[in-house]
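Trainee: Predicted model, plus sequence, below.
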Amino acid sequence: MKRLSFLLSLYRDYFANYMKTKLTYRGDFLIEVLSDLMFNGMNLVFIFIVFQHTPSLGDWSEAEVVFVYGYFMIASGLFSTFFNVWNFSERYIVKGEMDRILTRPAHSLSQVMLENMDPPAIVGSIVGLVIMITSWATLGLPFHIYDPFVLIIMVLGSCFIYMGIYTALSAISFFSDAPTGIGPLIYNIQNYGRYPVEIYNKAIRFLLTWLLPFAFVGVYPASFFLGRLDDWWMAWLTPVVGVIVMSLGLWFWNYGVRRYRGAGS
């Protein structure tokens, strides 16, 4: 409990310093927010363009696919806000900043997360929530008193999946500082999770469900609210899969840290 309190205090201090720095140059801050909005907006426009040429994806309507995308944006935005590690290899391994991290008392992964926070990305989560609410009303879905609590549990599970996969991906840098090219590939694969898995063949469905479980950051948990899953337990596997994937990612990270021998001279 004491360690958690210490970590939360670090988040508070890092976030305050980040905002002070960014708001010194408010134009840059606003441009960053707008660029994130434009990127997510283009993805949404792509969905609308697809449905201009087909009445449905599988048996999914446009409003349902947009609903799934809204959920996907919530989890993706939170992940990008608190776990922005895209340049881990170059900054911490190639440039040797990992040596500095390991001299401090906080856990190494926590420090990397803190130093790379991206608060403007939270706007994507807010937009995703608005999209979900709008699609909810359009579809006439029933609202239950427990739905907000279920959404929080599902989103946390989805974020853990993101964190576990990208923690393991970053930890590869402890064994090789050469660019692997895996990052962009995994990023592209994760986008398949925002579409109904029924439209893919069995091999891709297996990949997105059990190997790189990005279906649990989009379509499976969102399907719970849509009432679309025959196997309802697949949605409830989201937090379970999240804990498992995050645990594996953290184990691999700690293993990599133990193998790390420093930047040298």
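Mentor: In hand now; what should we look at? Numbering: from 1, shown residues only.
Trainee: rest of the way, CA atoms for contacts and neighbours
Mentor: Noted.
Trainee: Could you pull out the helices in the protein for me?
Mentor: Along the chain, the stretches classed as helices by DSSP state H are 2-24, 26-53, 62-82, 88, 97-101, 108-115, 122-139, 147-171, 182-190, 202-206, 219-226, 233-259.
Trainee: how about residue 112, what does it touch?
Mentor: Contact criterion CA atoms under 8 Å, 6 or more residues apart in numbering gives 85, 101 as the residues in contact with residue 112.
Trainee: Could you do residue 189 as well?
Mentor: Under the criterion of CA under 8 Å, 6+ apart, the contact partners of residue 189 comprise residue 214.
Trainee: Apply 10 Å and report the result again.
Mentor: Applying CA atoms under 10 Å, 6 or more residues apart in numbering, one finds that residue 189 lies in contact with 183, 204, 207-208, 212-214.
Trainee: Alongside the first one, take a look at this:
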Amino acid sequence: MFYIGIFFQYVSQYMKTRLEYRSDFIVEILSDLFNQTVNLVFILVVFGHTQFLNGWNRDEIIFIYGFFLIPYALFSAFFNIWDFNDRYIVKGEMDRILTRPIHSLFQVVIERMELESLFGLVTGFIIIFYAGANLGLELAWYDPILFVLFAIGGALAYASVFIVIASVGFWSDSKTSIMPMMYNIGNYGRYPVDIYNKVIRFMLTWVLPFAFVGVYPASYFLGKEEWYIFSFLTPVVGLVFFTVSVMIWNQGIKKYRGAGN
């Protein structure tokens, strides 16, 4: 309850700050929506030249992309730590974080959250409903519950990768260029993994679990029975990878030497 209370206090202060500059707030939302639209247009262009992509039709790919946007929006809103190494390690702001009596990762997360990214949920749902209607998908009463579990599991799986990368800074004490590269690799999770070779498929499943953000959980709703086991593993994989990433973070904190010389 203590952490929940602090979280909502930060949310309150964040909204006051962002709404003080409404134009910037709106422009950032529109830029995110534009970026998502460009990605969707890319998919449509690809299927303007072919009807199927390794057995997947256009609406199935669009559905996977729409689902991908849901956990990705949650990740972007609450795990905006792409500049962690530069801001907290190189510039020494981690010293300030460690003087407070709450978990350091929790502080970094709530300090860096960008709640406007949650508007990506709207885009994701619109795309899902559009593709689902074209595919004639039907939902059981328990599907919304599974949807929430899969979305949270995907967000945790996505976040775990970047927490581990951020934790590397505790040992290196210098800038790294891994984070931008990993953001690009993460985009592979919004396409069916069986279009890649076996090595990449293994990497996206068990090393960098980006496949559990989009294609695996979406496969359940698309009725891809051969992939059901991966769909139902999504919450488990997300929780396991996230737990491991927090453990690595905790070990890294012990190696942090501060901003001084």
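Mentor: Nice, I can see it. What you see is a predicted model, and the numbers here were worked out from it, not measured in a lab.
Trainee: follow-up on the earlier one: any idea which of the contacts of residue 189 of structure 1 is the one closest to residue 237 of structure 1?
Mentor: Proximity of the contacts of residue 189 of structure 1 to residue 237 of structure 1, judged by CA to CA, is greatest for residue 213, which lies at 10.7 Å.
Trainee: Looking at the alignment, what corresponds to residue 240 of structure 1 in structure 2?
Mentor: The alignment partner of residue 240 of structure 1 in structure 2, by TM-score structural alignment, is residue 236.
Trainee: Give the closest residue to its match in space, chain neighbours not counted.
Mentor: Excluding its sequence neighbours, the residue lying closest to residue 236 of structure 2 (CA to CA, 6 or more residues apart in numbering) is residue 153, at 7.1 Å.
Trainee: what residue of structure 1 takes the place of the one you found?
Mentor: Per TM-score structural alignment, the equivalent position to residue 153 of structure 2 in structure 1 is residue 157.
Trainee: Was I right to think its match contacts residue 214?
Mentor: No - under the contact definition of CA atoms under 10 Å, residue 157 of structure 1 does not touch residue 214, with a separation of 11.2 Å.
Trainee: So residue 208 of structure 2 versus residue 186 of structure 2, what's the distance?
Mentor: Per CA to CA, to the nearest Å, residue 208 of structure 2 is found 8 Å from residue 186 of structure 2.
Trainee: Oh, that last question was meant for residue 148 of structure 2, not what I typed.
Mentor: Relative to residue 186 of structure 2, residue 148 of structure 2 is positioned 21 Å away (criterion: CA to CA).
Trainee: Comparing those two, which shows the higher neighbour count?
Mentor: Neighbour count, other CA atoms under 10 Å: between residue 148 of structure 2 and residue 186, residue 186 has more, with 19 against 14.
Trainee: For residue 92 of structure 1, see how far away the equivalent of the more buried one over in structure 1 is.
Mentor: Aligning on TM-score structural alignment places residue 186 of structure 2 opposite residue 190 in structure 1. Applying CA to CA, one obtains 25 Å for the distance of residue 190 of structure 1 from residue 92 of structure 1.
Trainee: Also residue 130 of structure 1?
Mentor: 36 Å.
Trainee: Comparing the two, which shows the higher neighbour count?
Mentor: residue 92 (19 against 16).
Trainee: sorry, back to before: the residue nearest to residue 236 of structure 2: neighbour count?
Mentor: Neighbour tally, residue 153 of structure 2, other CA under 10 Å: 27.
Trainee: my guess is it meets residue 217, correct?
Mentor: Yes - with contacts defined as CA under 10 Å, residue 153 of structure 2 counts as touching residue 217 at a distance of 9.1 Å.
Trainee: Name the residues contacting each of the two.
Mentor: Common contacts of residue 153 of structure 2 and residue 217 (CA under 10 Å, 6+ apart): 147, 232-235.
Trainee: filter those to the buried ones?
Mentor: Applying 16 or more other CA atoms under 10 Å to those, the neighbour count classes 147, 232-235 as buried.
Trainee: re earlier: now restrict the contacts of residue 189 of structure 1 to buried residues only.
Mentor: Listed as buried from the contacts of residue 189 of structure 1 are 204, 208, 212-214; burial here means 16+ other CA under 10 Å.
Trainee: So which of these belong to strands?
Mentor: Nothing among these maps onto strands, per DSSP state E.
Trainee: and of those, the nearest to residue 78 of structure 1?
Mentor: Proximity to residue 78 of structure 1 was ranked across those by CA to CA; first place goes to residue 214, at 15.2 Å.
Trainee: Looking for the alignment partner of the closest one in structure 2.
Mentor: In structure 2, residue 214 of structure 1 lines up with residue 210, judged by TM-score structural alignment.
Trainee: Tell me which residues touch its match, please.
Mentor: Applying CA under 10 Å, 6+ apart, the residues contacting residue 210 of structure 2 are 68, 154-155, 157-159, 161, 185-190, 193, 203-204, 216.
Trainee: And the counterpart of residue 170 of structure 2 in structure 1, how far from residue 231 of structure 1?
Mentor: The criterion is TM-score structural alignment: under it, residue 170 of structure 2 has residue 174 as its aligned partner in structure 1. Here the distance between residue 174 of structure 1 and residue 231 of structure 1 works out to 40 Å (CA to CA).
Trainee: Same check on residue 263 of structure 1?
Mentor: Distance from residue 263 of structure 1 to residue 231 of structure 1, counting by CA to CA: 50 Å.
Trainee: What is the burial count for residue 35 of structure 2?
Mentor: Here the count is done by other CA under 10 Å, and residue 35 of structure 2 has 11 residues near it.
Trainee: Just give me the match in structure 1 for it.
Mentor: Correspondence of residue 35 of structure 2 to structure 1, assessed by TM-score structural alignment: residue 39.
Trainee: which residues touch its match?
Mentor: Contact criterion CA under 10 Å, 6+ apart gives residue 124 as the residues in contact with residue 39 of structure 1.
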